[in-house]
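Enquirer: predicted structure and sequence below. I'll ask about it afterward.
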Amino acid sequence: MHIVVLGTGMIGTTVVSEVAKFNEIDVITAVDVRQQSIDKCLEIANNPKVVGQVASLETEEDIAKVLKGADVAVACLPHSLSLVAIKAAIESKCHLVDLVGSKFSEKIALYKEAQEAGVLIIPGCGVAPGITNFLAAQGIEMLEEAEEAVMICGGIPRHPVPPLWYQVVFRLESVLGLYTKPAVAVENGELVELPPLSGLEKITFPEPVGNCEAVITDAHSTAYILKDKVKNLYEKTVRYPGHWEKMNVLGELGFLDDQPTKVGEITTTPRAFAEKILAPKMIGASNEDITVLRVEVSGMKEGKSTKHIWEMVDLYDHERRITSMAKTTAIPAAITAKWIATNKITETGVVPIESIIIRERFQPFVEELNRLGVNINYKEEALV
């Protein structure tokens, strides 16, 4: 079996390293636009099954050339290339696991094309979107009547420093989207669009995390897929106390706007300017991070009000020498790619993870996550 990994940044390199450990996979091609990034990836993976390939990844044609003849691909690319990669995978008849969950309606519109090509496209297959999605879907499956599903997740620094108490562990582009995009959720069984940074609440996680705050962010595919199965559904993103308020002020003042503006002789956008200013403020005291996750699904089970709760507090992985965010994002994608390659997943079309890792596949997938170091705890509570 041949798997192609598109992009050899931090998460892409982790996907390559993890997939290379699977006996079922024969060849892994790590593709990037920069030879330096590929060389680093090959050094970290340290596995003869991994080969590197420098290639342009800008257009559908570029990516389709790379995917020809491969069994499965994992896209670890910027948001702007997600839809491009999906179209390329369909064109080259290669299954694709994509880490990006945005533009779901545009992706699901390609369902028939993917099905006719005989390939499976899974968008949003990381930690959030990804793990949170199928936990919420499974929780709903375990109830006779689902009242509410809340998916809570966030990447936070192990050693936070002022003024923002946050550090970027992947793309700042993706992070800033949280502060500016309206959030799709489900209320009373209907899709709703909520203002950015709404629903601020205090929340606590086990040590070493402690007190945090969460706001409602975009639920991506989950809202569309599960709206007919649950009355209310929200995704929330976690930060340390005070962070959201400061970012909200920047948003209100227009520093995160995308409209071009002229500063002297230079034309730029407030957001591009803000990225330059904020980037050094989000480096952090160390590269150690924490990923927190909690999914709560409540409703009726056997005539009783019940809540299913899954929780994860994942720390920087010293053994692998990678961030928690890289690990918890890459490993679900790596497992999913292997399951497609070995026919444990046989659907075709554009199908989100919450429609795949449920029922009989759910527990085996969670157990494999646990074996690879992504430990998710579960409990059931009876509600009064």
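Expert: Yep, it's here.
Enquirer: please make it C-alpha for all contacts and neighbour counts, starting now.
Expert: OK.
Enquirer: so how far is Gly52 from the residue lying closest to Asp32 once chain neighbours are set aside?
Expert: Residue nearest to Asp32 in three dimensions, not counting chain neighbours: Gly7, with 4.9 Å by C-alpha to C-alpha, 6 or more residues apart in numbering. To Gly52, Gly7 is 11 Å away according to C-alpha to C-alpha, to the nearest Å.
Enquirer: Arg371: neighbouring residues, count only.
Expert: 10 (other C-alpha atoms under 10 Å).
Enquirer: assign a three-state SS to the nearest residue to Phe205 once chain neighbours are set aside, would you?
Expert: Spatial nearest neighbour of Phe205, chain neighbours left out: Asn211 (6.6 Å); criterion: C-alpha to C-alpha, 6+ apart. Three-state call for Asn211 (DSSP: H, G, I helix; E, B strand; the rest coil): strand.
Enquirer: hang on, the earlier thing: what do Gly7 and Gly52 both touch?
Expert: Residues touching both Gly7 and Gly52 (C-alpha atoms under 8 Å, 6 or more residues apart in numbering): Ala30, Val31.
Enquirer: strands of the stretch 101-250 of the chain, start to end?
Expert: Applying DSSP state E, counting those that start in this stretch to the stretch 101-250 of the chain gives strands spanning 120-122, 145-157, 183-187, 190-194, 201-205, 210-217, 230-239.
Enquirer: so which of these is the most surrounded?
Expert: strand 120-122 (a mean of 29; mean count of other C-alpha atoms under 10 Å).
Enquirer: Gly118 contacts Lys112, correct?
Expert: No - under the criterion of C-alpha atoms under 8 Å, Gly118 is not in contact with Lys112, lying 9.7 Å apart.
Enquirer: which neighbours do those two share?
Expert: With C-alpha under 8 Å, 6+ apart, Gly118 and Lys112 have common neighbours Gly349.
Enquirer: neighbour count for those two, which is higher?
Expert: Gly118 (16 against 13).
Enquirer: now for Thr25: which residues touch it?
Expert: Careful, residue 25 is Ile and not Thr. With contacts defined as C-alpha under 8 Å, 6+ apart, Ile25 is in contact with Met1, His2, Ile3, Val19, Lys338, Ala341.
Enquirer: one more structure, for comparison:
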Amino acid sequence: MSNILVIGGGMVGSVIARDLSEKYDVTVADVSNTRLKLLKKRHPSFTTIELDVMDLDSVKSAVKAFDLVVCGVPGHLGFQALKNIIESGKNVVDISFAPENSLELDYLAKKHKVTAVIDAGVAPGMDNLLLGFHNTRMEVSHFECLVGGLPKIRKKPFEYKAAFSPIDVIAEYTRPARFFEQGRMMTREALSDRELVEFEKIGTLEAFNTDGLRSLMFTMNNVPNMKEKTLRYPGHVDAIRTLKASGFFSKDKVSVRGLEVTPLEVTSEILINEWKLKPKEEEFTIMRVTIHGQEGEKHKEYVYTMYDEYDKVKHETSMARTTGFTANAICQLLLKGKFDKKGVFAPEHIGGHTDCCKTVLDYLEERKVRYRLEENVLST
């Protein structure tokens, strides 16, 4: 039986560990002893260890006994954590979504004969995988991903809850959004190009530009039109724009009664409570991926829609389920030798490889995370 180390015992990491533990020996590592104690209380059978993932020697020692590592640390730690794991010579599936370009570590992974899969979540992740699959079967001309995670009960003014740190969310709202239009990379302000979109079970949501293409900008720049938009309840953009315009997201220090702080730090601390999901609070994840282009003699369109809700039995959030189960499905590909190339790979690299896409979709289906496919022939 394979031994797996899950680094990060938070909301997503705990779901990853629980799911993998049904078939494998799993150990959870985290820098926070408090978090590990809470995890152990909920899952007494888990083995846990304290680990500072930023310390190379500690990482090398910790991963030695394991066949595979899953990295689920916060984004600002992700690049260095991934680098340390690769230098330790272990295959890794990463969901940390670091702001850096992790593909730059490809040379290091090849040097240490490591397979590293980055951005192995729902988005980025599954949308990349689906595009990679169709890119090997058709000449893709358009790719669009609309995705968001939202609470079922709406509460003014933001009508939003975050499954991760508000700083990471705010980064999405402040970082310029890059996308491809007619073969050219375009850059626009985040929160721009707002549009209303209808979804079954949910109703109307607003979609807006965020910088979500990530690795696709480098690996799929053969696709002339690509964009990713974030989904929120209507009105959310106006609330965020008000904060942004008022300077609440500024990183410039200000003096308050002799203390120097940044508005962003203060805003993040306030929003942690405002945006934090309460225990057993119900939420959902919605995603729509549209891919179309020339397939043989036909111009075809493929639309994948995924809607998933909070699991009331296991008390696991939808965002953790849709992210964690995707990562675990990719773990299966590595553990079973279905994908064994050496280097750093994004999910789009895996999507077109043998039957990897179907294997991942089947794994998710078994856990009731369903991607409904609509296939259309378009007039030219």
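Expert: Arrived safely, thanks for sending. Predicted model only: the values in this text are computed from it and were never measured.
Enquirer: related to what we said a few turns ago, may I ask which of the contacts of Ile25 of the first structure has the most neighbours?
Expert: Ile3 (29 neighbours).
Enquirer: now it: which helix or strand?
Expert: strand 2-6 (DSSP states H and E).
Enquirer: from His236 of the second structure, how far off is Thr285 of the second structure?
Expert: 16 Å.
Enquirer: quick one: which of these two has more around it?
Expert: Each of Thr285 of the second structure and His236 has its neighbours counted (other C-alpha under 10 Å); Thr285 has more, 22 against 18.
Enquirer: quick one: what's aligned to that one in the first structure?
Expert: Aligning on TM-score structural alignment places Thr285 of the second structure opposite Thr291 in the first structure.
Enquirer: now do the same for that match: helix, strand or coil?
Expert: Thr291 of the first structure - assigned by three-state DSSP - is strand.
Enquirer: circling back: could I get the contacts of Ile25 of the first structure as a markdown table with distance to Thr348 of the first structure?
Expert: Formatted as a markdown table, those follow (distance: C-alpha to C-alpha, whole Å):
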| residue | distance to Thr348 of the first structure |
| --- | --- |
| Met1 | 18 |
| His2 | 18 |
| Ile3 | 17 |
| Val19 | 22 |
| Lys338 | 16 |
| Ala341 | 13 |
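Enquirer: list the contacts of Leu364 of the second structure.
Expert: Counted by C-alpha under 8 Å, 6+ apart, Leu364 of the second structure has contacts Phe325, Thr326, Ala329, Arg370.
Enquirer: please read the previous query as pertaining to Leu51 of the second structure.
Expert: Leu51 of the second structure neighbours (C-alpha under 8 Å, 6+ apart): Ala29, Asp30, Val31, Ser58, Val59, Ala62.
Enquirer: how about 6 Å then?
Expert: Ala29, Asp30, Val31 (C-alpha atoms under 6 Å, 6 or more residues apart in numbering).
Enquirer: the residue nearest to Phe205 of the first structure contacts Glu201, correct?
Expert: No - between Asn211 of the first structure and Glu201 there is no contact under C-alpha atoms under 6 Å: 10.8 Å.
Enquirer: got a list of contacts for stretch 33-47 of the second structure?
Expert: Thr27.
Enquirer: so what does Phe208 of the second structure match up with in the first structure?
Expert: By TM-score structural alignment, Phe208 of the second structure lines up with Val215.
Enquirer: including distance to Phe104 of the first structure, could the strands of the stretch 101-250 of the first structure go into TSV?
Expert: Listed next are the strands of the stretch 101-250 of the first structure as TSV, based on distance: least, C-alpha to C-alpha, whole Å:
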stretch	distance to Phe104 of the first structure
strand 120-122	11
strand 145-157	18
strand 183-187	11
strand 190-194	14
strand 201-205	27
strand 210-217	15
strand 230-239	15
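Enquirer: tell me which of these sits nearest to Ile322 of the first structure.
Expert: Nearest to Ile322 of the first structure among the strands of the stretch 101-250 of the first structure is strand 145-157 (13.5 Å), distances taken as C-alpha to C-alpha.
Enquirer: what helices and strands are in contact with that closest one?
Expert: Where contact means 3 or more C-alpha pairs under 6 Å, 6 or more residues apart in numbering; DSSP states H and E, strand 145-157 of the first structure is packed against strand 230-239, strand 289-301.
Enquirer: could I get those as TSV with distance to Ile156 of the first structure?
Expert: Shown next, in TSV, are these (distance: least, C-alpha to C-alpha, whole Å):
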stretch	distance to Ile156 of the first structure
strand 230-239	6
strand 289-301	5
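Enquirer: can you say which of those strands is nearest to Pro280 of the first structure?
Expert: Across those, closest to Pro280 of the first structure is strand 289-301 (C-alpha to C-alpha), at 16.6 Å.
Enquirer: helices or strands next to the closest one in the packing?
Expert: By 3+ C-alpha pairs under 6 Å, 6+ apart, strand 289-301 of the first structure packs against strand 145-157, strand 304-315.
Enquirer: again, only using 8 Å
Expert: Contacts defined by 3 or more C-alpha pairs under 8 Å, 6 or more residues apart in numbering; DSSP states H and E place strand 289-301 of the first structure against helix 131-141, strand 145-157, strand 304-315, helix 324-341.
Enquirer: which non-adjacent residue is nearest Asn135 of the second structure?
Expert: Here the residue nearest Asn135 of the second structure, using C-alpha to C-alpha, 6+ apart, is Gly352, at 7.3 Å.
Enquirer: before I go, just wanted to say thanks for your time.
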